[in-house]
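Enquirer: all I have is the shape, not the residue letters:
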């Protein structure tokens, strides 16, 4: 299709005076995680795939003045954009975009001494690599990425869809999640050939130049209908700005549909009066690669967790015993609390008849028991539980920093464990196979945290997926009569 459009466009251009070739489009869309206009700095996991097909309508993207009035060279323009992204490594994601001009029409540009435009044509293909610099998955405060891209000079200039030479862009994107909303910002530079449009009165109108591009977006989080608001601005040297708002909603089979519209501001070429974007996208990301822990190494780890070095001055009087709170969390009833001091609850130690197939830690923010929007570890646990042939059990152990009193720390650790349990049960894990325990601040990773990073390690929920160990050898015994 692309080759056919390109050949037809070039054949039509041979009969007229060719316009200086440049790409009229100033709006770039995002491939991968984030909103339709602006990314959020987060990369797809290795093996993740994102494919989208987007339709784009513009009103009055190119208006020139012939000395007597405005000439609407491009009054209406419809384009299509096919894009795909793939996660190669935890810190590397690659993507490609291929645009097409499907239809455009306007006044006759020969009144300005310019050749006629082609109605269709191939746009500028863009290849891009996205590098992850910071990630909230690694307990960084934000997601930060850097994009490096190149635009190939094969677009059709007579359709105002391609520059005369290659173009390059560098862009930084940062994003985070604040409860129900996810803000993101980006800033970059586009390097492209400089093009001037000569008019019949001898003046020159700048058609293309290197640009500074800025963007901001705000999106709601969740799995259902989501709202998006984006702003894109270019400085080159005239200012052009697009403000678009819309929605994104899920479809069956891993598809999403999106619709955005909004006005364009500024007098730069390529800034339309308004735009409308609509399309569908397919997004699929596997859970992180499973790693099976050696049983001997796992027992040594359990012993190390069970006997941490605790400073003597950290011993405090607890108004509520750990045993009583965890008995309530398991739903024990009808039995009287035993008299006398109870054995302190320790982190779970698998028996020789159990095998640990998955272990991980989920961090929490201070004073919060809410999970982040994306928790790959729990999706991996759900997948593993569904594939265990011998059945399995999930142990969830909640922990807290010294955020308050002993009782409040204990309840916070239980709330965190319950939040993880609720997520697993909602994803189909039987409730009878999930056990939770709360430790308060009794088993910190860092006994004397001196930095915020160390305190974050103590605000956690540990997830352990266990299954019955496969016997190394099987013997058959004949019962005695």
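Expert: Sure, I can see it. Please read all numbers here as calculations on a predicted model, not as lab measurements.

Enquirer: please count neighbours and contacts with C-alpha atoms only from this point.
Expert: Fine.

Enquirer: which stretches of the stretch 151-300 of the chain form helices?
Expert: 295-306 (DSSP state H, counting those that start in this stretch).

Enquirer: longest helix in this protein, by residue count?
Expert: helix 406-426 (DSSP state H).

Enquirer: by contact count, what packs against whichever helix or strand comes after that helix?
Expert: Per DSSP states H and E, the first helix or strand lying C-terminal to helix 406-426 is strand 434-438. Counting contacts by 3 or more Cα pairs under 8 Å, 6 or more residues apart in numbering; DSSP states H and E, strand 434-438 packs against helix 322-329, strand 392-398, helix 406-426.

Enquirer: repeat that for 7 Å
Expert: If you count contacts as 3 or more Cα pairs under 7 Å, 6 or more residues apart in numbering; DSSP states H and E, strand 434-438 packs onto strand 392-398, helix 406-426.

Enquirer: so how far is residue 190 from residue 153?
Expert: The spacing between residue 153 and residue 190, counted by Cα to Cα, to the nearest Å, is 14 Å.

Enquirer: before we move on, what about residue 162?
Expert: Distance from residue 162 to residue 190, by Cα to Cα: 14 Å.

Enquirer: how about residue 435?
Expert: For residue 435, the distance to residue 190 - Cα to Cα - is 53 Å.

Enquirer: tell me which element the residue lying closest to residue 72 once chain neighbours are set aside is part of?
Expert: Spatial nearest neighbour of residue 72, chain neighbours left out: residue 63 (4.5 Å); criterion: Cα to Cα, 6 or more residues apart in numbering. Using DSSP H and E, residue 63 sits in strand 49-65.

Enquirer: please compare the first structure with the one that follows:
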């Protein structure tokens, strides 16, 4: 017998003679003829992965009836032999996503009809008509997911073919596991999705004809796929292109498979695909057709830029999901319809001109459409539970009567100082408003309040800042600072204190220790503008630290003192004159308000 050429879709697949006696009939070599693969999740395309996964917890079960015409032809001495002229299979597939980034799948093909020509004189036997195909389990991991900001869907998959198919039905490779890794990527473009996948099929090399011709050797191959699919509709269309590039010398092949799919209800989808094949790779038919259905969570997920399939008539949806629909068919879209479930007028934003509570205010303008109210109050009644003429929505004490100028609350003043308890810092002690209702404190009983008494432990006079007449105080207490009648001196350009500064600093230490109600003082040091700003800031910081250390040595608790150097950044006067520069070289003692971390009046 002389083999002239293997026709398109043939390569004389599986028509090898065994090494037994020439007169005996030959069995086919074991190999997998079927090339049809389903996408278990079916989210983007039925056949090609687009990098997408099912939603977490979703389960999809698919059943497909498939017919392939002339998947295996042989030309012997000018005669075309249909070794496999027709082949009908059922494909069962299931996909499940246990995690948001993980999907598992299983496909089981079953051959239930096959026709072909048997050439007994040449020893070619027709394959059997019934048998199990190669079951394939897969694991798919999502690496990237497109979102509203852009990006792509990217996933990796590893499929494993189990050596359980029927060898006599051309439905199994030799007895070993078959590996098929894939990488798939896709992107959504509004009403379209596009994706590609690249896979590698690992299978053993073997010759399929008696004479070992390089074109008759099957083995490892690259499998490619591309798909374009519509989105956002109950009836969707897709076009799939699938091909193979053999890593042996056998010819390649490709198929184009357009199809349609229709969502019957959220749990059932039906679909059909037809296609033609080009090339002479094993299992590539002249044409193939398939119809099937999917069950489970089959409503396609709404992706970025896509409209929801649920917005098609007859499918359950929310008005927020479908803002462009018109639920009540009144000509006003859901997104702007104020009464989306009741027909109304366009002029009334989709509502009808009715007044449910008969208060003279249309429901569309009525803030309380089911309760009679006042027109001036947008159809709502004025609520005033305590009858104090202050509406409840602005009454801080809605269950207790009180004047409007007190936010509807009763006036409470336990110490009779004219300040409400809720505003009185000392609600049980009489005190002036400037002290937030707290009494003045006068430790030495000289009628000079502690807050302005420079000698808080010695009786004195107001004119002498609370000190005895024979003492000349060097520190005057102000609301926010200690005002020095002297000056703090340092060695020129240095941080070391001069001895003539000790007297005034001793007074500062005395006043601070006698006023424990003032918890924190800020020692602020400043310079003039001569020199570099950074150097001046460092110099002033050092001087502030020197003053702080002196006061600590005089018994002032260190936690009550904070040092800060400001350099030349906060001049008190102009640096254009020598007097101005002299006044800018200064040290200030600021009283820090513990409530707001800023200067404030002591108590």
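Expert: Received it, and whenever you're ready, just let me know what you need. As the structure is a prediction and not an experimental result, all values here were calculated from the model.

Enquirer: and residue 162 and residue 190 of structure 1? which has more neighbours close in?
Expert: The residue with more neighbours, out of residue 162 of structure 1 and residue 190, is residue 162; 27 against 19, by other Cα atoms under 10 Å.

Enquirer: corresponding residue for that one in structure 2?
Expert: Taking TM-score structural alignment, the alignment pairs residue 162 of structure 1 with residue 172 from structure 2.

Enquirer: so what's that match up against?
Expert: Residue 172 of structure 2 sits next to 30-32, 133-134, 163, 165-166 when contact means Cα atoms under 7 Å, 6 or more residues apart in numbering.

Enquirer: which residue lines up with residue 149 of structure 1 in structure 2?
Expert: So, by TM-score structural alignment, residue 149 of structure 1 is matched to residue 159.

Enquirer: residues near its match, how many?
Expert: 20.

Enquirer: so which strand or helix has it?
Expert: strand 153-161.

Enquirer: picking up where we left off before, got the angle for the longest helix of structure 1 vs strand 434-438?
Expert: Helix 406-426 of structure 1 and strand 434-438 are oriented at 170 degrees to each other (axes from the mean of the first three to the mean of the last three Cα atoms, to 10 degrees).

Enquirer: and the residue nearest to residue 72 of structure 1, how many neighbours?
Expert: Applying other Cα under 10 Å, I find that residue 63 of structure 1 has 21 neighbouring residues.

Enquirer: can you check residue 195 of structure 1 too?
Expert: Residue 195 of structure 1 has 18 nearby residues by other Cα under 10 Å.

Enquirer: show me what contacts the aligned residue in structure 2 for it?
Expert: Aligned counterpart of residue 195 of structure 1 in structure 2: residue 206 (TM-score structural alignment). Residues near residue 206 of structure 2 by Cα under 7 Å, 6+ apart: 217-219.

Enquirer: export those residues to a markdown table and tack on neighbour count and distance to residue 145 of structure 2?
Expert: Formatted as a markdown table, these follow (neighbours: other Cα atoms under 10 Å; distance: Cα to Cα, whole Å):
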| residue | neighbour count | distance to residue 145 of structure 2 |
| --- | --- | --- |
| 217 | 21 | 40 |
| 218 | 24 | 37 |
| 219 | 17 | 34 |
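
Enquirer: sec struct for residue 582 of structure 2, please.
Expert: helix (DSSP: H, G, I helix; E, B strand; the rest coil).

Enquirer: map it onto structure 1.
Expert: Checking with TM-score structural alignment, residue 582 of structure 2 has no match.

Enquirer: and residue 582 of structure 2, how far is that from residue 251 of structure 2?
Expert: 97 Å.

Enquirer: between these two, who's got more neighbours?
Expert: For residue 582 of structure 2 versus residue 251, the count of surrounding residues by other Cα under 10 Å is larger for residue 251: 22 against 13.

Enquirer: distance check, the equivalent of that one over in structure 1 against residue 9 of structure 1.
Expert: Residue 251 of structure 2 maps onto residue 238 in structure 1, with residues paired by TM-score structural alignment. As defined by Cα to Cα, residue 238 of structure 1 lies at a distance of 30 Å from residue 9 of structure 1.

Enquirer: with residue 236 of structure 1 instead?
Expert: 28 Å.

Enquirer: neighbour count: those two, which is higher?
Expert: residue 9 (21 against 16).

Enquirer: against structure 2, where does the lengthiest strand in structure 1 fall?
Expert: If you go by DSSP state E, structure 1 has its longest strand at strand 70-89. Strand 70-89 of structure 1 lines up with residues 80-99 of structure 2 when matched by TM-score structural alignment.
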